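In: Take a look and give me a structure for this.
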Amino acid sequence: MASNCTLKEPRIELDYATYVGTSLSNGVDQFLGMRYAAAPVGDLRWRAPAPPEQQGIELAQEFNNFCIGTGEKEAPGVGEDCLYVNVWKPTDATPKSKLPVWVFIQGGGYNQNWSPNYNGSEVVETSGHNIIQVNFNYRVGVYGFFAGKAVEENGDLNNGLRDQLALLHWVQNNISKFGGDPKHVVIHGSSAGAGSVALHLISPRPATATLFAGGIMESVFVPQQPRKTELEWQYHRFVEQLGCAGDSAEEEMVCLRGRDTNATQEANVPSPFPESIGAPFWYWVPVIDGDLIPDEPLELFARGEFTKVPMIIGNNQNEGVFFVPQASTAQDVINFMDDNYPRLTGDDNTKIAEYYPLMDPAPPNAPYFPSVEQAYGESTLICPAISILEAIRNADAEPAWSYRNHIYDDFYASLGFGTPHGYEEGAIFGPNNTNNPGRYTSPESFYTYNAPLVPVFMDYWISFVRTLSPNPYRSDEAPKWHPWNESRSKLLIELDNLHMEAVGESQFERCEFWEGIDRSLGSK
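Out: Prediction:
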């Protein structure tokens, strides 16, 4: 287990600061809350991240702010000044060590930092002190994904993704000083973090492909995918809510940048898309800007226009349970899906009703809760993963390993939730290292009856980070994991039941339907 017992104060000299970290008793040094970019406040709000300012000697012994999200209040530990990175390294690692680097991109639907401040010391220790672990914060909600012509002309689009790229460039420039190999970086994300990995894979920028050697996508998140021209209504709604409507776009943006965080947060809330009744679950998302995101991501994957690197791509059985309503009727299912994908047609809705009829009950939930859970989970998280896996297979690309997490948990079973979104993170990093009150917290069962699955997950992931394959350093209890490219099969993960399984034809049929829907926000 990770220890907080300190031994000495290690130092790392970067070009802009010297950071003083902490040496732990498990042979790991940690450096917390280091700036990787300037504070994105004032005139830097809604602009691409700027380099950090020159500093002197700075303590890096506590986590710093994470980024304020949609609907949140400014509070200690959360705010706009949030572009910080955390690094865990073996104590004896030097610039000559050239260790593999694991960069974790947290999720939160692009609207929150949902998994900040994970502790990476245990995975470094468990690896035999053979890796470097990195995690960080990036802008979300209106600060990370505000769009519109005025924003583009007086700032930048997709700044949350630009923060991630700035971090990956920071890794290239600095990780060797921690003992890491900038040529062996694995980017790993969960949910929107996994969606971000997918977006970096399809980014056309020549330099992007040199920033990482492999990727891990847990529950890849592909929601509505608007083009930048489709969000003028969102821009004007936000401007009006903050009382900044003016005679010019420049004047409006100056006004918006002048509003303090608390005032801005009053308007950083979801509202219905045009022609929709209810607000979507995720309001601010990356936009197709012709730069970082040149076209609809799943289409780019299907055309083979993506960076080919080894991948792990997988899902939990019940991805939708945290996001869907207590649907009582078939029409409730359709209404929710329409609110989140407003370009669904009448024919689409007929197919949804056919594919997701009344299912076996999941007490204490409403009758159509299992139907809407599966519809949303497959449309937004499970089927995008299968589409990407098929694209990799069809392109004869590097190997990709897939999994289906179906762990039984007493607590979630009592809620009728099955194996929900994000469940595996507590096992991957260790259950003591992922507890964020009010955000992601590790399932209790990883401390007790599901504890044997912790080394299964952790060792597969560490092996992939070290070798770009999950197999060489897998745990003794874990079977060999065969890549999707060979057999279109996944690793089923259950307690005392790990084996490869084929994906059924009905799953492929439903996913083919979801791959064909229009994820834009244009008028019907």
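In: going forward, measure contacts and count neighbours with C-alpha atoms only.
Out: Fine.
In: what's next to stretch 352-369, contact-wise?
Out: Contact with stretch 352-369 is made by 324-330, 332-334, 370-372, 374-375, 414-417, 510, as judged by Cα atoms under 8 Å, 6 or more residues apart in numbering.
In: mind checking how far Ser203 is from Asn433?
Out: Distance, Ser203 to Asn433, using Cα to Cα, to the nearest Å: 32 Å.
In: the strands in the stretch 351-500 of the chain, which residues?
Out: Assigned by DSSP state E, counting those that start in this stretch, the stretch 351-500 of the chain shows strands spanning 400-405, 489-494, 497-502.
In: Leu256: which of those is closest?
Out: strand 400-405 (43.8 Å; Cα to Cα).
In: helices and strands around the closest one, which ones?
Out: Helices and strands touching strand 400-405, by 3 or more Cα pairs under 8 Å, 6 or more residues apart in numbering; DSSP states H and E, are strand 311-316, helix 484-487, strand 489-494.
In: quick one, it and strand 489-494 angle?
Out: Relative orientation of strand 400-405 and strand 489-494, computed by axes from the mean of the first three to the mean of the last three Cα atoms, to 10 degrees: 30 degrees.
In: Before we compare anything, build this one as well:
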Amino acid sequence: MRANFVLVALSLSVSCTLGVQNVVRTNCGVYNGRNSAKDGTTRWLGMRYAAPPVGDLRFEAPQDPQCVDGIQEAFRHRKYCLATGASPKDTQTSEDCLFLDVYAPTNASTSSRLPVFFFIQGGGFNANANPNLEGRRLIQASNHSIVVVTFNYRVGPYGFITDGDEISPNNGLLDQRKALQWVQTNIAKFGGDPGHVVLGGASAGAASISLQLAAYGGQDYGLFHGAAAESISFATVLTVEQSQYQYDNFTHRLGCAHGQNSNFTSSLACLRSKTVAQLQAKNHNIPYPGASGPPLYMWNPVVDGDLLRDVTYNLYAQGDFVKVPMLIGDDTNGGTVFTPRNTSTLRQSDEFLHNQFPYLQTDQLSTINKLYPNSNASCPAAGCYWRQVSDAYGDMRYMCPGLYISSELEHRGVRGTWNYRYDVRDPAQVQEGLGVPHVVEVSAIFGPQNGTGGAPASYLPGGINAHIVPVIQGYWTSFIRSLDPNKYRYPGSARWDPWTESGRQRLLFQTEGVTAMETVDYNTQARCQYFNAIGPSILQ
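Out: Predicted coordinates for the structure are as follows:
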């Protein structure tokens, strides 16, 4: 016992004096990581940043974890958070899911103060869609000069249900802030600089970035210092009161509504008595009031008057956000993976859009249809409106919000603002009709061999798109390191000019491998101008 104590003390002493060793003491636990001589990185997987959100902490804001004595092995990923619509038998997820992973260069020391990349995964706030992304390839691309943090946060009802009374709203966003606070407290012990944290995120992760910048009226708590956002999503953002039907319906499905079960003092107490399997069996989306079918993603952040004080368009129009340098962009065909392929009529197209954005009015849908005429000559064949509704949905939810935030950043004096369009075509995706689909560039940014699978085959070594990987990694790691994508960009890649409202220029990533600046085309500008105008009225 005494010998073990001496070894632990010696190991901790070495980590404090000579650099980051495998064994690191955080503010609440000692973790043993694992290094890789092959790529010169060390990783600590499955470290707890908040207490298990179970029992009385179910549907509560994240709390500090209980500290554990002794060394804990940090060799494997932990289960990620429960998803809406997922099987109750899914063994890869758990309610106890608030863990994070840290990746660092093996040669980093506690005095290295390396820039930190804090990546927020997507999933429409209804799933953890990028679990267990490996940060090692990105560290290699940075010449071993950054630290990468990935983490899980609660989604679906576990992260975004509220009753306007006992349940605090926006717990999933609070999980993100809790993880950022963990970084501020602990990351220096892994070689990172808490004064240089760059947010990253894709889809709902990028939406999270936009909301974290605007949190608490845009107050700057020093949690981050730059951001790189892939496909910022502006979904329907209800108020706490408007979202009450979601809580009422969920409790009713579980037999916990008022009058259904007299064994509990409240519906919340009843919900907390249910097993995860019981909750998951009833965890599915329902239509917004007045809609004909459920949206793709029902559980979303809500305007609570505190963390979120207005819908996203209004927050940025008012300048209520932290002003930091940002990379923002989207894919050419961001809507194709979401819209029904059998959309065969204009009415079906309108119905899909209205189900996602229930505050759309008939005259607004009519204008959208004029802005997106159907060029498919095969109508009325099955699916002939698929690309029409895909184009409208992709621009409305992803492309135009990103361009809008870029303009608002510049308008508010942020000079470090860059925008891009990703147009690298994978042959298999093109053949499937997807074009260049939603957040496909994440596979290139983290490297196609990032441990999660799913990367297009053309991005792998020897593939026709393999050349794009070092190019985009060069821009991203340069931005993470210096808050400028140009300083350390890949040799031969184009200079990325900042976004200006007058020039409206963005970087174009192309299949041929040639990066170049382009001006946003007239049709996209006209369409986005309309979506920006109606955005607040439809609660985006």
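In: re earlier: looking at the helices and strands packed on strand 400-405 of the first structure, which is buried most?
Out: strand 311-316 (a mean of 26; mean count of other Cα atoms under 10 Å).
In: OK, contacts around Ala198 of the first structure?
Out: Contact analysis of Ala198 of the first structure by Cα under 8 Å, 6+ apart lists Met217, Val220, Pro297.
In: Please name the nearest non-neighbouring residue to Thr519 of the second structure.
Out: Gln505 (4.4 Å; Cα to Cα, 6 or more residues apart in numbering).
In: so who does the residue most central in space within the first structure touch?
Out: Taking Cα atoms, centre = their mean, the centroid of the first structure lies closest to Gly193, which sits 1.3 Å from it. Going by Cα under 8 Å, 6+ apart, Gly193 of the first structure touches Phe104, Ile105, Gln106, Gly107, Gly108, Met217, Val220, Phe221.
In: and those, which are buried?
Out: Phe104, Ile105, Gln106, Gly107, Gly108, Met217, Val220, Phe221 (16 or more other Cα atoms under 10 Å).
In: Which residue of the second structure is paired with the fifth one in the alignment?
Out: The alignment partner of Gly108 of the first structure in the second structure, by TM-score structural alignment, is Gly123.
In: Map Gly383 of the second structure onto the first structure.
Out: That one, Gly383 of the second structure, aligns with Ala366 by TM-score structural alignment.
In: For that match, give its distance to Val333 of the first structure.
Out: To Val333 of the first structure, Ala366 of the first structure is 11 Å away according to Cα to Cα.
In: The two: which is more packed in?
Out: It is Val333, of Ala366 of the first structure and Val333, that has more neighbours when counted by other Cα atoms under 10 Å, with 27 against 14.
In: what about the more buried one, which helix or strand?
Out: Element membership of Val333 of the first structure, judged by DSSP states H and E, is helix 330-340.
In: so where in the second structure does that helix end up aligned?
Out: Residues 346-356 of the second structure are matched to helix 330-340 of the first structure when aligned by TM-score structural alignment.
In: ok, average deviation of that stretch from the first structure?
Out: Stretch 346-356 of the second structure, aligned to the first structure and superposed, deviates on average by 0.8 Å (mean Cα distance after the TM-score superposition for the first structure).
In: Pull out the buried positions in that stretch.
Out: Result for stretch 346-356 of the second structure [16+ other Cα under 10 Å]: buried residues Leu346, Gln348, Ser349, Asp350, Glu351, Phe352, Leu353, His354, Asn355, Gln356.
In: Run through who's touching it.
Out: 235-236, 287-288, 291-296, 339, 343, 360, 365, 385-386, 388-389, 393.
In: Take these and keep only those in helices.
Out: Counting by DSSP state H, the part of these found in helices is Leu365, Trp386, Gln388, Val389, Tyr393.
In: Now the fourth one: closest residue in space that isn't a chain neighbour?
Out: When you say that, I think you mean Val389 of the second structure. Nearest non-adjacent residue to Val389 of the second structure, counting by Cα to Cα, 6+ apart: Ser349, 5.5 Å away.
In: Check the gap between the one you found and Gly394 of the second structure for me.
Out: Per Cα to Cα, Ser349 of the second structure is found 13 Å from Gly394 of the second structure.
In: ditto for Tyr372 of the second structure
Out: Taking Cα to Cα, one finds Tyr372 of the second structure at 12 Å from Gly394 of the second structure.
In: Between these two, which has more neighbouring residues?
Out: Ranked by neighbour count (other Cα under 10 Å), Tyr372 of the second structure and Gly394 place Gly394 first, with 26 against 17.
In: Tell me the spacing between that one and Thr332 of the second structure.
Out: Look at Gly394 of the second structure and Thr332 of the second structure: by Cα to Cα, they are 9 Å apart.
In: Then Ser407 of the second structure?
Out: 19 Å.
In: ditto for His354 of the second structure
Out: From His354 of the second structure to Thr332 of the second structure the distance is 23 Å (Cα to Cα).
In: residue contacts, Pro456 of the second structure?
Out: Asp426, Ala428, Ser443, Pro448.
In: same question, Gln429 of the second structure
Out: Gln429 of the second structure is in contact with Gly435, Val436, Pro437, counting by Cα under 8 Å, 6+ apart.
In: All good on my end, thank you.
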